[in-house]
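Visitor: coords below, sequence missing:
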């Protein structure tokens, strides 16, 4: 069967769209410390820099990677969090909603 120019163009557009979508899905947006939602939880990308006088609940060793709200893969530099939707948090970050229960 001989392929037409039209079927070739349709297939090309479909493949190109799939590649663009796959690229967007793979590159999640990182949560910024200046994001309004991050500010409301006192989010820090580096848990060692948490203001202990402002967040008395913080304890050394607490970080996003060992929080029960974190959904990132073990050893990954960042991952998802229930609180922040599609934005990824730093594995070594921290926020005031930290829980390990």
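Guide: Yep, that arrived. Please read all numbers here as calculations on a predicted model, not as lab measurements. Residues are numbered from 1 along each chain as shown.
Visitor: going forward, measure contacts and count neighbours with C-alpha atoms only.
Guide: Noted.
Visitor: What segments of the chain are strands?
Guide: With DSSP state E as the criterion, the chain has strands at 78-79, 89-90.
Visitor: So which of those strands has the densest surroundings on average?
Guide: Stretch with highest mean neighbour count among the strands of the chain: strand 89-90 (a mean of 28; mean count of other Cα atoms under 10 Å).
Visitor: And for that strand, what's in contact with it?
Guide: By Cα atoms under 8 Å, 6 or more residues apart in numbering, the surrounding residues in contact with strand 89-90 are 30-31, 45-46, 64-65, 77-81.
Visitor: one more structure, for comparison:
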């Protein structure tokens, strides 16, 4: 019984430290540049107000990364991760054509 508790504790500490390290690594992740090939393909703008509405008719005022279902931070976070830009952060006030309103 002591052995399984010890194993559990060691495993738990390992998992917790890995999570903390990966969270810190993500916080240090680079920000997506509008010149990034993926950003260009998706029409990403760091400021949603600058979206080319003629080119991206899907865009509507009020849409931004902070209220998109893909945004991996809190709406109040200035930057957070997005699976569309693996390993990079997007601006909460940004927008791209993959926008999907958070439920």
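Guide: Sure, I can see it. Computed from a predicted structure; not experimentally measured.
Visitor: Please state their TM-score.
Guide: TM-score for the superposed chains, counting by TM-score structural alignment, normalised by the length of the first structure: 0.73, backed by 80 aligned residues with a Cα RMSD of 1.6 Å.
Visitor: Figure out which of the strands of the first structure is closest to residue 40 of the first structure.
Guide: strand 89-90 (14.5 Å; Cα to Cα).
Visitor: burial count for the residue lying closest to residue 79 of the first structure once chain neighbours are set aside?
Guide: Spatial nearest neighbour of residue 79 of the first structure, chain neighbours left out: residue 72 (3.7 Å); criterion: Cα to Cα, 6 or more residues apart in numbering. For residue 72 of the first structure, the neighbour count with other Cα atoms under 10 Å is 19.
Visitor: same thing with residue 70 of the first structure?
Guide: Residue 70 of the first structure is flanked by 23 other residues according to other Cα under 10 Å.
Visitor: Distance check, it against residue 12 of the first structure.
Guide: 38 Å (Cα to Cα, to the nearest Å).
Visitor: Same check on residue 25 of the first structure?
Guide: From residue 25 of the first structure over to residue 12 of the first structure (counting by Cα to Cα), the distance is 20 Å.
Visitor: Run through the residues that contact the residue nearest in space to the middle of the second structure.
Guide: The centroid of the second structure falls nearest to residue 81 when counting by Cα atoms, centre = their mean (1.8 Å). Residues near residue 81 of the second structure by Cα under 8 Å, 6+ apart: 26, 71-73, 87-90.
Visitor: To which residue of the first structure is it aligned?
Guide: Mapped onto the first structure by TM-score structural alignment, residue 81 of the second structure lines up with residue 80.
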